[in-house]
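**Q** coords please:
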Amino acid sequence: MTKKEHILEKAEALFSEKGFDATSVRDIAKAAGINIAMISYYFGSKEKLMEELFKMRMSAGLASVKEISENTALTTVEKLEKALSGYMDRVKHNKSFYKVILAEQATNKNKSVIRFMSKLKETYAKFFESVLNEGYASGAFKNRVDPVLFITTITGTIMQSLLNKHLYASHYGVKVTEEWIRDVYFEKVKEHLKTITRNILGYESNS
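**A** Sure, this is the predicted structure:
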């Protein structure tokens, strides 16, 4: 891990715990074990640091959908489920970052981050629109849906599952641990997503 990535990870944890506004550059420097001047050297400002954090985390998702869309060995259903499974895995392994996303979208303060996210969402919209059209053409998907609203349904389910894991555990009398969240809860959410997409689009999953 580079020094820059180390700083971003420490900032991410603080943003997730305290919020962007309540986290100072001094807090980030202390958590990263560096002096404040290093923040200015690498990023220029806290706002620019946030932008770099989003670019670092979101690059994996963009690379994933590009790889999936270009993989001719995958069926349409496999492309869809691989994309959704990959998204869930990124949320599972970067829970702090996705909490930051929720907060940023709620406050809508960092305009540069919001613009970046808007472009990213459009990339995902085009990807899913392409996959859905493939499914309609091949007959794999029986029901036509709006690709943007489809994304809203999927991402909304994932984000709410992230927020409501304690509700789920309380309802079923389960003790919340990091292992349970990682190995049990997120796998249940992943299966739930498969059920949702199968029902919305009208296809039978082989898995």
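
**Q** CA only for contacts and neighbour counts going forward, please
**A** Will do.

**Q** which helices and strands does the host helix or strand of Lys30 pack with?
**A** Counting by DSSP states H and E, the element that carries Lys30 is helix 25-32. The contact analysis (3 or more CA pairs under 8 Å, 6 or more residues apart in numbering; DSSP states H and E) places helix 25-32 against helix 3-18, helix 36-42.

**Q** List of residues touching it?
**A** Under the contact criterion CA atoms under 8 Å, 6 or more residues apart in numbering, helix 25-32 has outside partners His6, Ile7, Lys10, Ala11, Leu14, Asn35, Ile36, Met38, Ile39, Lys46.

**Q** can you rerun that using 7 Å?
**A** Contacts of helix 25-32 with the rest of the structure, by CA atoms under 7 Å, 6 or more residues apart in numbering, involve His6, Ile7, Lys10, Ala11, Asn35, Ile36, Lys46.

**Q** Grab the nearest non-local neighbour of the residue sitting nearest the centre point of the chain.
**A** Nearest to the mean C-alpha position of the chain, by CA atoms, centre = their mean, lies Val91 at 4.9 Å. Closest residue to Val91 apart from its sequence neighbours, by CA to CA, 6 or more residues apart in numbering: Tyr98 at 6.4 Å.

**Q** Following up with a second sequence; could you model it the same way so I can compare the two?
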Amino acid sequence: MGHREDLLEGAKSCLLAKGFARTTARDIVKESGTNLASIGYHYGSKDALLAQAYIALVEGMGDAFEGDGEAGITAEPGSVERFEEVWSNIIATMREPGSIWRLSVEIIAMGDQLPEVRDHLALAQREAGRGLIPLLMGGREEDVTDETADTLGMFYVTLMTGLIAQWTFDPQTAPGAEQLTEGLRQVIAAAGKS
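**A** All right, here's what the predicted structure looks like:
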């Protein structure tokens, strides 16, 4: 691995151990075995590097969202059953000790204090929505239009952000996939009456 990759891996480790606010450039350098100048050369700033490291951590969760073996996604794309299966897999990642999702809550709470991190992550939201759509609706990520990413994709990102906040704040009362699915059924029933 080169310095760029070493820095990214070091930043990921630091984020998981310390979070955004408490990670220093020196922490990253120590963890990665590189030097301070490498951060600026490869990423521009510590905050830009931390944002890229967070995005890489989240992208690494894609396989967990799909499940594996018997926990994999089996229901018809776009169905209520598929909705429940996918959100069950996503919520399972929130139940894990040391879940990376606490980092999302940190950035929401400290966004104004970490503007460069916030700006990088704001740009990544559309792509996150674009990635969730095929999981729930079927198809390929590269076929999702910008309009669909900005509507349906952002609906899913908003749902996920709320779940992250609830599971981080109070996992004892946070909803499971069954509750979300029942709520969706109620919304569908009410929309059908109008």
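
**Q** hang on, the earlier thing: what's the residue nearest to Val91 of structure 1 aligned with over in structure 2?
**A** Structural correspondence for Tyr98 of structure 1 with respect to structure 2 (TM-score structural alignment): Trp101.

**Q** So its match versus Ile55 of structure 2, what's the distance?
**A** Trp101 of structure 2 sits 11 Å away from Ile55 of structure 2, taking CA to CA, to the nearest Å as the criterion.

**Q** still on that earlier bit, tell me which of the helices and strands packed on helix 25-32 of structure 1 sits most buried.
**A** Each of the helices and strands packed on helix 25-32 of structure 1 was scored by mean neighbour count; the highest is helix 3-18, a mean of 18, by mean count of other CA atoms under 10 Å.

**Q** Structure 1: helices as residue ranges?
**A** For structure 1, the helices defined by DSSP state H cover 3-18, 25-32, 36-42, 46-70, 76-93, 95-107, 111-138, 147-163, 165-171, 178-180, 186-201.

**Q** Now do the fifth one: everything it contacts.
**A** Contact with helix 76-93 of structure 1 is made by Val65, Ile68, Tyr98, Val131, Glu134, Gly135, Arg182, Phe186, Lys190, as judged by CA under 7 Å, 6+ apart.

**Q** returning to that earlier point: surely the match of Tyr98 of structure 1 and Ile164 touch.
**A** Yes - assessed by CA atoms under 7 Å, Trp101 of structure 2 is found in contact with Ile164 at 6.2 Å.

**Q** picking up where we left off before, can you tell me how far the residue nearest to the centre of structure 1 sits from Lys4 of structure 1?
**A** For Val91 of structure 1, the distance to Lys4 of structure 1 equals 22 Å [CA to CA].

**Q** and what of Ala106 of structure 1?
**A** Ala106 of structure 1 is 27 Å from Lys4 of structure 1, by CA to CA.

**Q** how about Ser85 of structure 1, what's its partner in structure 2?
**A** So Ser85 of structure 1 corresponds to Ser88, using TM-score structural alignment.

**Q** Could you check how far that match is from Asp47 of structure 2?
**A** According to CA to CA, Ser88 of structure 2 and Asp47 of structure 2 sit 32 Å apart.

**Q** go on, Leu121 of structure 2?
**A** Counting by CA to CA, the separation of Leu121 of structure 2 from Asp47 of structure 2 is 11 Å.
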